[in-house]
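Asks: Mind folding the following:
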Amino acid sequence: MLAALNLVDTGARTNEDIFTGASQWSPQGRLFGGQVLAQSVVAATRTVQVERPIHSMHGYFLRPGALEVPITFAVDRIHDGRSFSTRRTQAYQQGLPILSMIASFQTVDEGLEHQKAMPEGVPDPETLADERELLSTIDHPAARFWASGRPFEMRHVEGPIYLPTGGERTASQGVWLRARGRMPDDPALHRAALAYASDYTILEPILRRHGVAWATPGLKAASLDHAMWWHRPARVDEWLLYVQESPTAGGGRGLSHGRIYSRDGALVASVAQEGMTRVPGAS
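Replies: Below is the predicted model:
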């Protein structure tokens, strides 16, 4: 992940700043959306003064990304005000946009403060099964990659849905996650990495509600758009709880909301995503 987020600055062109980044292999045969989101965040952040961290982003996935083609990121410096800066990042492969994102940055300020409390009674991550052990027993390229090549460790509170489980059909779940290995101390890098991780399981409450596993033959699921708000600083190499729920699904699409908490209960980020969810035989 760190290699993918280490973008190359190729200089300004007219009113844009241009960066390039590597594509990471993914077992789905297309780029992982969280990777492109995180790289777009890094590109935009490079054009903003360091004392203005990103606080929100809204992105649309326009085309599947190719694994073997590098990505170009063009950043438009839309606005710089006294407290806020706005940037638009377009990610391209072979001249075609694959993601369009707009992001806002704010100088750190003080004001009213409250948050929705972290759910009570959630098991500690150490008490939950290490999913690498489960995935390593599945003879499939995707499972093998998720077991050893994924840059984040994840532990589902209600149990994973990689395979059919027959568990409760509920449109909500909790997932503990953290980066594998120690990350640099750069807060901007941790915010970008959190965007990377936020795309992993956000559509699962939709599938869980209908008893659909990732291994369901013919299942097609893909992120359509993604919004994220950073509320408070957090380290992604420490355990974070990703609380997710889906309020609705229909028309081959589903909507999910997520809240990310640090282990001490601070709400560090909120997420919303709509995704394509097509299941053979679903009415």
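
Asks: going forward, measure contacts and count neighbours with C-alpha atoms only.
Replies: Fine.

Asks: Now do the same for residue 56: helix, strand or coil?
Replies: Applying DSSP: H, G, I helix; E, B strand; the rest coil to residue 56 yields a three-state assignment of strand.

Asks: count of residues packed around it?
Replies: The burial count assigned to residue 56 is 20, neighbours taken as other Cα atoms under 10 Å.

Asks: Let me know whether it touches residue 226 as I believe.
Replies: No: look at residue 56 against residue 226 with Cα atoms under 8 Å: they stay out of range, at 10.8 Å.

Asks: show me where the stretch 1-150 of the chain has strands.
Replies: When assigned using DSSP state E, counting those that start in this stretch, the strands of the stretch 1-150 of the chain occupy the ranges 8-13, 16-21, 54-61, 71-80, 84-93, 96-106.

Asks: So for residue 178, which of those strands sits nearest?
Replies: Closest to residue 178 of the strands of the stretch 1-150 of the chain, according to Cα to Cα: strand 54-61, at 20.3 Å.

Asks: Could you quantify the relative orientation of that closest one and strand 84-93 as an angle?
Replies: With axes from the mean of the first three to the mean of the last three Cα atoms, to 10 degrees as the criterion, the two stretches strand 54-61 and strand 84-93 enclose an angle of 30 degrees.

Asks: For strand 54-61, which outside residues touch it?
Replies: Residues outside strand 54-61 that contact it (Cα atoms under 8 Å, 6 or more residues apart in numbering) are 33, 37, 45, 98-106, 188, 191, 223-231.

Asks: same question, stretch 8-23
Replies: Residues outside stretch 8-23 that contact it (Cα under 8 Å, 6+ apart): 3-7, 31, 39, 43, 47, 66-77.

Asks: which of those count as buried?
Replies: Burial by neighbour count, judged by 16 or more other Cα atoms under 10 Å, picks out 5-7, 31, 39, 43, 66-67, 71-77 from the contacts of stretch 8-23.

Asks: hmm, back to that, let me have the strands of the stretch 1-150 of the chain in TSV, extended by distance to residue 197.
Replies: What follows is these, written out as TSV (distance: least, Cα to Cα, whole Å):
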stretch	distance to residue 197
strand 8-13	22
strand 16-21	18
strand 54-61	15
strand 71-80	19
strand 84-93	19
strand 96-106	17
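
Asks: Would you state the helices of the stretch 51-200 of the chain in chain order?
Replies: When assigned using DSSP state H, counting those that start in this stretch, the helices of the stretch 51-200 of the chain occupy the ranges 131-136, 141-148, 187-198.

Asks: quick one: which of the ones you listed is nearest residue 214?
Replies: For those, distance to residue 214 was read as Cα to Cα. The smallest value, 10.4 Å, belongs to helix 141-148.

Asks: Sequence B follows; please return its structure for comparison with A:
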Amino acid sequence: MNDALRSLLDLLALERIEQDIFRGESRASVVPRVFGGQVAAQALVAAGRTVPADRPPHSLHAYFLRPGDPGAPIVYTVDRIRDGRSFTTRRVVAVQHGQPVFHLSASFQTAEEGLEHQEPMPPAPDPLELPTAAEMLPRHAERFLAPDVAERLLEARAAIDLRYVDEPPYVTVGEPREPRSQVWFRTQGKLDDDSAIPRPLLDICLVTYVSDMTLLDSILLAHGRGGWAVGDVVGASLDHAMWFHRPLRADEWLLYDQESPTAQSGRGLGKGRIFTAEGQLAVSVIQEGVIRVPRG
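Replies: Next comes the predicted model:
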């Protein structure tokens, strides 16, 4: 486990300041606001801290309301909507400077048997055959809007080993292609079973954190845009939904298969499926984001 991963785990280990009120630290992202995946993961940790450990989350639905201030802590208030025999529902509001910045609803379920089927895992190369971020980003530093962008991207992803199957959007600017993207990812090191956040909640929250990193890439690919890093679009997450189907481990390779069915009205939709290396469909993700072309 490297220092960046330890720092990320510390970021997710919220301070309980009242029975259902938690406080989390913030840190700067590659853009001048709190990374959306951080807020979503922290909110899910807050919700999960009020639910028995043997009842993991099976879905979440969230809205990003305002940009988060990386220089201030975030307070998470949990509303215990329902505690049923099989399902538990929680609502979380994240507040900074007296204003809500994020809203999440999450549902948790006791494990049970049921009907079983899934889509097959799409083909993808072995992740160990693909370049790491540390190998890829310096190669393309001249493409970025500012000289320090590659360094900021490396720092932001230092806790996660994330490897693109095909060229990322910032490499193929001006070359529209099929709106599909794949990345393999896992944490930079093995996770401890005695973490402050019990497993499987920890694994699910880490996957939630990563799920916001690349989901809108497929929108950019369809139009030959490189994203904020090259300055040809302005973007931000609007809402985010996830369904957790099967067990996973965030410290083992996971394939994030992503596509975009539509973009319009300054917004774009991204859909993702996360598979284990063994081919199990573990998570489904849908996100809508603002995608605007700068004027002038």
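
Asks: quick revisit: so which of the strands of the stretch 1-150 of structure 1 gets nearest residue 127 of structure 1?
Replies: Distances from residue 127 of structure 1 to each of the strands of the stretch 1-150 of structure 1 were compared using Cα to Cα; the minimum, 32.7 Å, belongs to strand 54-61.

Asks: Let me know the angle separating that closest one from strand 96-106.
Replies: In this structure, strand 54-61 of structure 1 runs at an angle of 160 degrees to strand 96-106, with the same axes, to 10 degrees as the basis.

Asks: what's the mean deviation for strand 54-61 of structure 1 versus structure 2?
Replies: Between strand 54-61 of structure 1 and the aligned residues of structure 2, the post-superposition mean distance stands at 0.2 Å (mean Cα distance after the TM-score superposition for structure 1).

Asks: Read off where that strand ends up in structure 2.
Replies: Strand 54-61 of structure 1 corresponds to residues 57-64 in structure 2, going by TM-score structural alignment.

Asks: What does residue 238 of structure 2 correspond to in structure 1?
Replies: In structure 1, the residue paired with residue 238 of structure 2 is residue 224, using TM-score structural alignment.

Asks: How about that match, nearest residue that isn't a chain neighbour?
Replies: Taking Cα to Cα, 6 or more residues apart in numbering as the measure, residue 224 of structure 1 lies nearest to residue 275, with 4.9 Å between them; neighbours along the chain are not counted.

Asks: could you say which helix or strand contains the nearest residue to residue 58 of structure 1 once chain neighbours are set aside?
Replies: For residue 58 of structure 1, ignoring the flanking residues on the chain, the nearest one in space by Cα to Cα, 6+ apart is residue 227 at 4.4 Å. Secondary-structure element containing residue 227 of structure 1, defined by DSSP states H and E: strand 220-230.

Asks: what sits against the match of residue 238 of structure 2?
Replies: The contact partners of residue 224 of structure 1, taken as Cα under 8 Å, 6+ apart, are 60-62, 273-276.

Asks: Identify the farthest-apart pair in these.
Replies: By the measure Cα to Cα, 62 and 273 form the most distant pair in those, at 14.2 Å.

Asks: that older thread, list buried residues within the contacts of strand 54-61 of structure 1.
Replies: Among the contacts of strand 54-61 of structure 1, those classed as buried by neighbour count (16+ other Cα under 10 Å) are 33, 37, 45, 98-106, 188, 191, 223-231.

Asks: Residue 242 of structure 1: which of the strands of the stretch 1-150 of structure 1 is closest?
Replies: With distances scored as Cα to Cα, the stretch of the strands of the stretch 1-150 of structure 1 nearest to residue 242 of structure 1 is strand 54-61 (17.5 Å).

Asks: so the closest one versus helix 187-198, what angle?
Replies: 40 degrees.

Asks: Out of the helices of the stretch 51-200 of structure 1, which one sits most buried?
Replies: Mean neighbour counts were taken over these using mean count of other Cα atoms under 10 Å, and the top value, a mean of 23, falls to helix 187-198.

Asks: Could I get the contacting residues of the counterpart of residue 41 of structure 2 in structure 1?
Replies: Correspondence of residue 41 of structure 2 to structure 1, assessed by TM-score structural alignment: residue 38. For residue 38 of structure 1, the contacting residues are 5, 192-196, by Cα under 8 Å, 6+ apart.

Asks: again, only using 6 Å
Replies: Contact criterion Cα atoms under 6 Å, 6 or more residues apart in numbering gives 192, 195-196 as the residues in contact with residue 38 of structure 1.

Asks: Out of the residues you listed, which comes closest to residue 264 of structure 1?
Replies: Looking across those and measuring by Cα to Cα, the closest to residue 264 of structure 1 is residue 195, at 20.2 Å.

Asks: Tell me the counterpart of that closest one in structure 2.
Replies: For residue 195 of structure 1, the aligned residue in structure 2 is residue 208 (criterion: TM-score structural alignment).

Asks: Could you report the separation of its match from residue 20 of structure 2?
Replies: Applying Cα to Cα, to the nearest Å, one obtains 21 Å for the distance of residue 208 of structure 2 from residue 20 of structure 2.

Asks: Ok, residue 179 of structure 2 next?
Replies: Between residue 179 of structure 2 and residue 20 of structure 2 the distance, using Cα to Cα, works out to 41 Å.

Asks: What of residue 257 of structure 2?
Replies: Distance from residue 257 of structure 2 to residue 20 of structure 2, by Cα to Cα: 35 Å.

Asks: of the two, who's got more company?
Replies: Neighbours around residue 257 of structure 2 and residue 20, counted as other Cα under 10 Å, are more numerous at residue 257. The numbers are 24 against 16.
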